[in-house]
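Colleague: Quick one: sequence and predicted model below, then my questions.
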Amino acid sequence: MGFREKVADLVNGFLAEREDLFLIETKISPSQDITVVLDGDNGVTIQDCLDASRAIEFNLDREEEDFSLQVMSAGLSEPLVTPRQFRKNIEREIEVWLNNDEEIKGELAAVSETDFTLILRYRRPKIVGKGKEDVVEERKISYNDIKKALVVVKF
């Protein structure tokens, strides 16, 4: 078993014991720098990162492979990439950039394995008469149609 496969097995073994956490990404550089990015249904604590780091590091032999390991949580500025990440952010405002360069901002209302639904709220000119009217519209978007999706952070 190669180094990459062994790291993947250790990460998957840890996540099998912690069903509230899920993997976003594992990167291994040519110089054996391992980066594991986790997310969780209820967030990721420092202790979660320590536990994952120990589960990986203590089962790799530094005599066989020289490596560095970094385990971290997906930050607020990181894009949403999995349906599970979208699901945990239901009722939050997200900003989505589509493949056709359209930019949409709305409240995440529903999530499935293939797409998600945003509630868009905006004002537009009235169809009849003068002035503007408030519009609430639902828009279903396929994961295949997006370049990037980010949670909108409000202070």
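Modeller: All right, it came through fine.
Colleague: only C-alpha atoms for contact and neighbour calcs from this point on.
Modeller: Noted.
Colleague: Where do the helices of the protein begin and end?
Modeller: Counting by DSSP state H, one finds helices in the chain at the ranges 3-17, 46-57, 83-88.
Colleague: How far does the first one sit from its chain's centre?
Modeller: In this view, helix 3-17 has its centroid 19 Å away from the chain centroid, taken as C-alpha atoms, centre = their mean, to the nearest Å.
Colleague: returning to that earlier point: with mean neighbour count and distance to residue 24 added, can I get the helices of the chain in TSV?
Modeller: Formatted as TSV, these follow (neighbours: other C-alpha atoms under 10 Å; distance: least, C-alpha to C-alpha, whole Å):
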stretch	mean neighbour count	distance to residue 24
helix 3-17	15	11
helix 46-57	16	13
helix 83-88	18	9
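Colleague: Export these as CSV, with columns for distance to residue 35.
Modeller: CSV is the format used below for the helices of the chain (distance: least, C-alpha to C-alpha, whole Å):
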stretch, distance to residue 35
helix 3-17, 10
helix 46-57, 10
helix 83-88, 19
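Colleague: take the one below as the second:
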Amino acid sequence: MSDLSGKIREWLTAYVGDGPIFLVDLQVSPGLKRTQITILVDTLEGISIDECALLSRKLAHHMEEQMWIEDAYNLEVSSPGLDFPLTQGWQFQKNIGRKVKVWMKKEGQLEGELLAYTDDSIEILSEKVVKHRVMVAKESTRIPLVDIDKIKVQVSFQ
């Protein structure tokens, strides 16, 4: 299946070029009856259902035309959603100003507003309880990317 995955990745890279659509993740999983192909794509503004459907149709047509897969398959093209961690620089840029949760490799978790992103770190504005009181202080923390296990956007109802 890695050959199929490589062909799909190569086609997607050529199809989307330098944007506006970005490939976030690609998974090809063989099943008992059908191969499952899951492609996660996004744009800086957020990808629409119509854009996902068009990409799915074009890829399915190309795969069948090129006879990349002989067996039955399921092809799912969608956006990553909030449960998928941020992994690429443009995703961090897109979510500046939003609330995120950061899982550290060694030091637990941190929640706060994503203030900035560079190629090697992020900056988070989080709330800190001062001396076990009700007082809360805002604190800016720069975190090297190498110290982060994963980071996800959090839903805010405010």
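Modeller: That came in fine, so what should we check first? In this text, all values refer to a predicted model and were calculated from it rather than measured experimentally.
Colleague: so what number do they get for TM-score?
Modeller: Overlay of the two chains. TM-score (TM-score structural alignment, normalised by the length of the first structure): 0.84; 149 aligned residues with a C-alpha RMSD of 2.1 Å.
Colleague: returning to what we had before: indicate which one of the helices of the first structure is closest to residue 143 of the first structure.
Modeller: Within the helices of the first structure, the stretch nearest residue 143 of the first structure is helix 83-88; the backing value is 8.5 Å (C-alpha to C-alpha).
Colleague: once aligned to the second structure, how far is the closest one on average?
Modeller: Following superposition, helix 83-88 of the first structure is found to deviate from the second structure by 1.1 Å on average (mean C-alpha distance after the TM-score superposition for the first structure).
Colleague: And that helix, what does it pack against?
Modeller: Using 3 or more C-alpha pairs under 8 Å, 6 or more residues apart in numbering; DSSP states H and E as the contact criterion, the secondary-structure elements in contact with helix 83-88 of the first structure are strand 103-111.
Colleague: which ones are touching residue 86 of the first structure?
Modeller: Applying C-alpha atoms under 8 Å, 6 or more residues apart in numbering, we find residue 86 of the first structure in contact with 80, 108, 111, 116.
Colleague: What about these, which one has the most neighbours?
Modeller: residue 108 (24 neighbours; other C-alpha atoms under 10 Å).
Colleague: wait, isn't it in contact with residue 95?
Modeller: No. Residue 108 of the first structure sits out of contact with residue 95 when judged by C-alpha atoms under 8 Å, with a separation of 9.5 Å.
Colleague: And residue 56 of the second structure? What does it align with in the first structure?
Modeller: When the first structure is aligned by TM-score structural alignment, residue 56 of the second structure is paired with residue 53.
Colleague: Setting aside sequence neighbours, what's the nearest residue to its match?
Modeller: residue 71 (6.0 Å; C-alpha to C-alpha, 6 or more residues apart in numbering).
Colleague: so how many other residues sit close to residue 27 of the second structure?
Modeller: When neighbours are defined as other C-alpha under 10 Å, residue 27 of the second structure has 16 of them.
Colleague: now the closest residue to it other than its chain neighbours: how far from residue 78 of the second structure?
Modeller: When the adjacent residues along the chain are set aside, residue 27 of the second structure lies closest to residue 38, with 5.2 Å between them (C-alpha to C-alpha, 6+ apart). Applying C-alpha to C-alpha, to the nearest Å, one obtains 8 Å for the distance of residue 38 of the second structure from residue 78 of the second structure.
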